[in-house]
Each structure stands twice: as structure tokens, then as C-alpha cells.
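*Asks:* Using only what follows, build the 3D model:
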Amino acid sequence: MDKWEMYMEIQQLIKKCFSKSKVAEKLGVSRSTVYRHLRRSPSEIAEWVESLQTRTEKLDPYKELILNWLGEHSDLSAAQVQDWLLEKYKDMKIGESIVRAYVRMLREEYHIAK
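*Replies:* Next up, the predicted model:
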């Protein structure tokens, strides 16, 4: 469920008189997430969702390189991708979770099985 769908679902459940705790439980999110979505107006949510869609990823400049590596070695782990990036770009500072999420996204987008 994307952020806009989450916002809409929260709004609908609140209109159906579910408590905020029950909404959080039904959607599998924290109560603070429910409260955060309720504080935002629909226009704020729309702007926020649009900014998420146009935002570039930290690893986008290395996308083709990573895709080549995954194409050649489909069993390559995100940790190995990170190691190879750090070998090639000594000054790069990148967290493991960022690489893991980026590799997962590329695998889904380009249907690269592990």
C-alpha cells in the first residue's frame, strides 16, 4: 500500500468510527503513523507523495553499474554489491540498508531473480 492509499484508508476507517488504535492495528502500522496522517491535509499528502516519486536515490548514479553486476551474477548479495562499490569508489560512504533496499528495488523493477 503506498502512502496515498494509506492516507485514504486511515480516513475511511476513522469515518467509520474506528478508534485510532484499531485503525493502526487493522493497517499494521503504529498509532503515531495514524496520527501523523490525520494531521495532514489531502493537499499536503498529495505534495508529499509526489515528492517521493520524483526524488532520486542515493545510488542512482551507479544504477547501470549495479545492474550490470546483477546481470552477470544474479546470485550477488547486497553486501557484495556494497563491497564492490566501496572497492571501486574508495571515498563512498553508503550504509548497508541503503544498498540492500536499492538492490531489492532493482531486482523487483528488472525482474532479476536471486
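
*Asks:* rest of the way, CA atoms for contacts and neighbours
*Replies:* Will do.

*Asks:* Going by neighbour count, which residues in the helix or strand harbouring W69 are buried?
*Replies:* W69 belongs to helix 63-72 when assigned by DSSP states H and E. For helix 63-72, the buried set under the neighbour-count rule, 16 or more other Cα atoms under 10 Å, comprises I66, L67, L70.

*Asks:* Before we compare anything, build this one as well:
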Amino acid sequence: MEKLITYNEIHRLRKEGFSNSAIAKKLKISRNRVIEYGKMTPDEFYLFAISLQSRGKKLDPFREKILEWLKEHPDLSGAQVFDWLEEKLEFSSVSEGTVRNYVNELRESYHIPKVISEREFSAVPELPMGQQIQVDFGQTKVPKLDGTYIRLYFIGFILAHSRYKYVEWLDRPFRANDLIRMHENAFHYFEGMSKNTSV
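*Replies:* The predicted structure follows:
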């Protein structure tokens, strides 16, 4: 019933001229969910809703644990939940996309909107050589030869004094073991460790 209300609200707001992002914000659901429901006809949505009721999901045994994580950390992303399932519960039988969809459904069902953490920026004081490495993360979309795009994720290490840089890239979100390996690679590249590391 709740999904039906959401489906009807999405189509009502679309007719009133609201964008997918605006609808997602109003209904406190993901933009992907708005797009997914927005493409369905009433008959398609009915079959979809029936299929959800009649099938179990691989992540159902971890439902309570995932809910616990989301309630404690409202800014948790689907990618982070995917990592925690692998690292904390040693479960890796589903794709990251499946986890992301499951997380979005739990957020919608239990009214747990994703909290966007605002980053605070401040000037870093000039430090002597060897005192500090700054670490930052980012992502970008780059074109492929077939005209489609791929999202790439990167981590950058910068020596605070000399601004000497080291960067690594991945075609998926970082996991904890990636970050450990990349830190070790950066220290090897710089031929040593600084006294401090700031993120």
C-alpha cells in the first residue's frame, strides 16, 4: 500500500511539473526510485508490486542489521553498506546495485531519509617538510570509445609543504582494503611517511 501511495504521488507531482530531484526531496526517497516508478504504467507497477510481495530477497536475513546501521548513520550510502556486509558480516553474494536498491527500499519503508553531510573547509597552515600529507577523494565521469560514460573514483595524496602529489584511480567506489593498499602505495612512492595525515 505504501509503495502504491508513493507511485501515485510521483505521477501526480510529475504532472504538476516537478523535476525528479524535486520529487525525491519532497517524498524523501531516492531520485533513482522516482525515475524507476515514473517509467512504469499502472499495470506494470501492479505486477512489480505483486512480485515484491511473493519473493524473498537475499538480503532479508540482514534486514535488521542494515536498519540498525541506517538509523545510527543516516548519511550511510549503499556502497558503504555493501562494504560493511563484506567486511563485518562476510557476505558477498549480491552486487553493489542490489544492495543500493535494498537500502533505498528500507529508507522509503522506514522513513529514513539520507542525510547529506556538509563538508567544512578551512585553510591549512604552512608546515615544515615531512610534517603532513593531505588526503582527499573525488569522482568524475569520463567518455568511453563507444560514446557512453564511466564513473571513475580517485584518491589524492599531497605533501603539504612541497605540494608533491600521488593519485590512484578505480572504476568503483573505494573499500577499506583499497584505502589501506593505496596509503601503503603512496608512502612507498614518497619513500616514507609524514608525521601527520589529514583528510
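
*Asks:* Mean distance between the helix holding W69 of the first structure and the second structure after superposition?
*Replies:* In the superposition against the second structure, helix 63-72 of the first structure averages 0.1 Å from its aligned positions (mean Cα distance after the TM-score superposition for the first structure).

*Asks:* In the first structure, mark out all the helices, start to finish.
*Replies:* 3-15, 20-27, 31-39, 42-54, 63-72, 78-88, 96-109 (DSSP state H).

*Asks:* okay, the angle between the shortest one and helix 3-15?
*Replies:* Put plainly, it is helix 20-27 of the first structure. Following axes from the mean of the first three to the mean of the last three Cα atoms, to 10 degrees, one obtains 130 degrees for the angle between helix 20-27 of the first structure and helix 3-15.

*Asks:* Identify the residues contacting helix 20-27 of the first structure?
*Replies:* Here helix 20-27 of the first structure makes contact (Cα atoms under 8 Å, 6 or more residues apart in numbering) with I10, L13, I14, S30, R31, T33, V34, Y35.

*Asks:* Selection in ChimeraX covering whichever of the residues you listed are buried, please.
*Replies:* What follows is the ChimeraX syntax for the buried subset of the contacts of helix 20-27 of the first structure, where burial is set by 16+ other Cα under 10 Å:
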select :10,13,14,34
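
*Asks:* Give me the nearest residue to E96 of the second structure, chain neighbours excluded.
*Replies:* Excluding the flanking residues, the one nearest E96 of the second structure by Cα to Cα, 6 or more residues apart in numbering is F82, at 5.9 Å.
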